[in-house]
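1. Here is my input, please return the structure:
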Amino acid sequence: MTVPQRVLDLMHSPGIYFCDDPEMGAAQQKQMRLQQELNATMPGDPRRAELLHAFFAEFGEGAYVELPVHANWGCGTHWGAHAYANFNLTLVDDGEIFIGDHTMIGPNVTLVTTGHPIRPDLRERVAQFSEPIHIGRNVWIGANVTVLPGVTIGDNAVIGACSLVTKDIPADAVAFGTPCHVVREINDHDREYYWRDRRIPDDI
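-> I've put the predicted structure just below:
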């Protein structure tokens, strides 16, 4: 990661900032070239692991990302150990994204840390703000989920497919919907059945 500290401080600090900073633009171009190189690697290419570590802020032991991945920066995203993401993950990571150990992310998920002021004159001046996303340990995020700026998802939570997550979700909860809301806690039924009436075999 070669993004200047001043640029990282600007994006990761609270408040409004403007994304027409020349140093920011130059640094992002370097990250985009690195991303293109990563997405062009073939399965089994030993360079892929090296590029994943170079592109992201952190890439934990045993973490795995199906390509392609699309990120504003890459250097704003921190992967825990053994985290997994399916294809077409989109990371609007001008702000930081923290993904916990053993978390699983389905296909076509979008994690968005950045927004723009509603006031029109500020948007014309390319004003934006970024708030971090925190995803806990052993979370499962289903396909086509979108998570918005500033959201925290607690450990072990399950987010149902196609949800729009606008607010924090507590640990050990099953949540889904638009907007996403807690439907129930993980319970004894879940310890016995893996899906509907399909029982978990005793020898697992």
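
2. from here on, contacts and neighbour counts on C-alpha atoms
-> Will do.

3. tell me what whichever strand or helix holds His78 is packed against?
-> Assessed by DSSP states H and E, His78 sits inside strand 77-79. With contacts taken as 3 or more C-alpha pairs under 8 Å, 6 or more residues apart in numbering; DSSP states H and E, strand 77-79 sits against strand 58-59, strand 97-99.

4. C-terminal to the shortest one, what's the next element?
-> What it means is strand 58-59. Tracing the chain C-terminally past strand 58-59 and defining elements by DSSP H and E, one meets strand 64-65 next.

5. Now find how far off-centre whichever helix or strand comes after that following strand is within its chain.
-> Using DSSP H and E, the helix or strand that directly follows strand 64-65 along the chain is strand 69-71. Relative to its chain's centre, strand 69-71 lies at 10 Å (C-alpha atoms, centre = their mean, to the nearest Å).

6. and what of stretch 145-156?
-> Centroid displacement of stretch 145-156 relative to its chain, using C-alpha atoms, centre = their mean, is 9 Å.

7. to compare against the first, here's another:
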Amino acid sequence: MSDIPVIDLSKAPGERAAWDRRSWVVYLWAICELLFVTNPWQISSTLRVRVLRAFGAEIGEGVVFRPRTRVKFPWKLAIGARSWIGEGVWFHNQDHIRLGNDVVISQDTFLTTGSHRHRLDMGLITRPITIDDGAWVTSRCIVLGGVSIGRSALVKPGNRVDTAVPANAIWDASAVVAERFG
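-> Next comes the predicted model:
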């Protein structure tokens, strides 16, 4: 097995590859996120939204933002009007995440726009996520970078989304696999 290459991680590109703000802004955001956004107390959704907007998030009117949420970079987040963000949602947005109007992202869902060049140098690769009006990503889903979820689509609980979901579709990755290979 010694002929299989291993990447020397001490030479991998730095962790700040996605930072497009000064260090002090990123660190200040981390403090504010902990106090006002990730905080598990049932403080006001309006306060969470105000803090996110103060750091550059574009958030429409009437958005509900529940406790225990995480946002890597608020300046790379856009959420349309009347959308609901469930408790424990994590926007790991090293690239842009855009949600339309009336979108629901349910509890403990993880949206990540980043990955790594694992066969080359572990450099960061990012791709945006777009979720159209009226879509519902139910609880404990994983949405990967480069994905778009169509208008009024529904992603069933516990699913991984790594390809486009058409408008009005009900997405269940296990059913898709069974359909392809069954």
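
8. what's the closest of the helices and strands packed on strand 77-79 of structure 1 to Leu8 of structure 1?
-> Set against Leu8 of structure 1 and scored by C-alpha to C-alpha, these come closest in strand 97-99, at 13.1 Å.

9. average distance between the closest one and structure 2?
-> After superposition onto structure 2, strand 97-99 of structure 1 lies on average 0.3 Å away from the residues it aligns with, using mean C-alpha distance after the TM-score superposition for structure 1.

10. helices or strands up against that strand?
-> Using 3+ C-alpha pairs under 8 Å, 6+ apart, the elements in contact with strand 97-99 of structure 1 are strand 77-79, strand 133-135.

11. right, so of these, which gets closest to Phe55 of structure 1?
-> It is, among these and with distance given as C-alpha to C-alpha, strand 77-79, at 9.1 Å.

12. ok, back up a step: output the helices and strands packed on strand 97-99 of structure 1 as JSON lines; include the columns distance to Thr103 of structure 1 and mean neighbour count.
-> Below are those laid out as JSON lines (distance: least, C-alpha to C-alpha, whole Å; neighbours: other C-alpha atoms under 10 Å):
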{"stretch": "strand 77-79", "distance to Thr103 of structure 1": "9", "mean neighbour count": "22"}
{"stretch": "strand 133-135", "distance to Thr103 of structure 1": "8", "mean neighbour count": "24"}
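
13. Report the secondary structure state of Leu91 of structure 1.
-> What DSSP: H, G, I helix; E, B strand; the rest coil gives for Leu91 of structure 1 is strand.

14. Report the separation between it and Ala83 of structure 1.
-> 15 Å (C-alpha to C-alpha, to the nearest Å).

15. Also Gly115 of structure 1?
-> 26 Å.

16. Repeat that for Met24 of structure 1.
-> 29 Å.

17. who has more neighbours, these two?
-> The residue with more neighbours, out of Met24 of structure 1 and Ala83, is Ala83; 23 against 18, by other C-alpha atoms under 10 Å.

18. how about the more buried one, what does it touch?
-> For Ala83 of structure 1, the contact set (C-alpha atoms under 8 Å, 6 or more residues apart in numbering) comprises 60, 62-64, 99-104.

19. State the span of structure 2 onto which stretch 141-151 of structure 1 is aligned.
-> Using TM-score structural alignment, the residues of structure 2 aligned to stretch 141-151 of structure 1 are 137-147.

20. Next: stretch 193-200 of structure 1.
-> Going by TM-score structural alignment: stretch 193-200 of structure 1 matches no residues.

21. Let me see the contact set for Gly74 of structure 1.
-> Neighbour list for Gly74 of structure 1: 31, 35, 55-57, 91, 93 [criterion: C-alpha under 8 Å, 6+ apart].

22. one more time with 6 Å, if that's ok
-> 55-56 (C-alpha atoms under 6 Å, 6 or more residues apart in numbering).

23. what are the ranges of the helices in structure 2?
-> With helices called from DSSP state H, structure 2 shows them at 23-32, 45-54, 173-181.

24. Need these in a markdown table (columns: distance to Arg70 of structure 2 and mean neighbour count).
-> Below are the helices of structure 2 laid out as a markdown table (distance: least, C-alpha to C-alpha, whole Å; neighbours: other C-alpha under 10 Å):
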| stretch | distance to Arg70 of structure 2 | mean neighbour count |
| --- | --- | --- |
| helix 23-32 | 10 | 14 |
| helix 45-54 | 11 | 18 |
| helix 173-181 | 25 | 10 |
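
25. Just send the ones you listed back as TSV, with distance to Arg151 of structure 2 too.
-> Shown next, in TSV, are the helices of structure 2 (distance: least, C-alpha to C-alpha, whole Å):
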stretch	distance to Arg151 of structure 2
helix 23-32	32
helix 45-54	24
helix 173-181	18
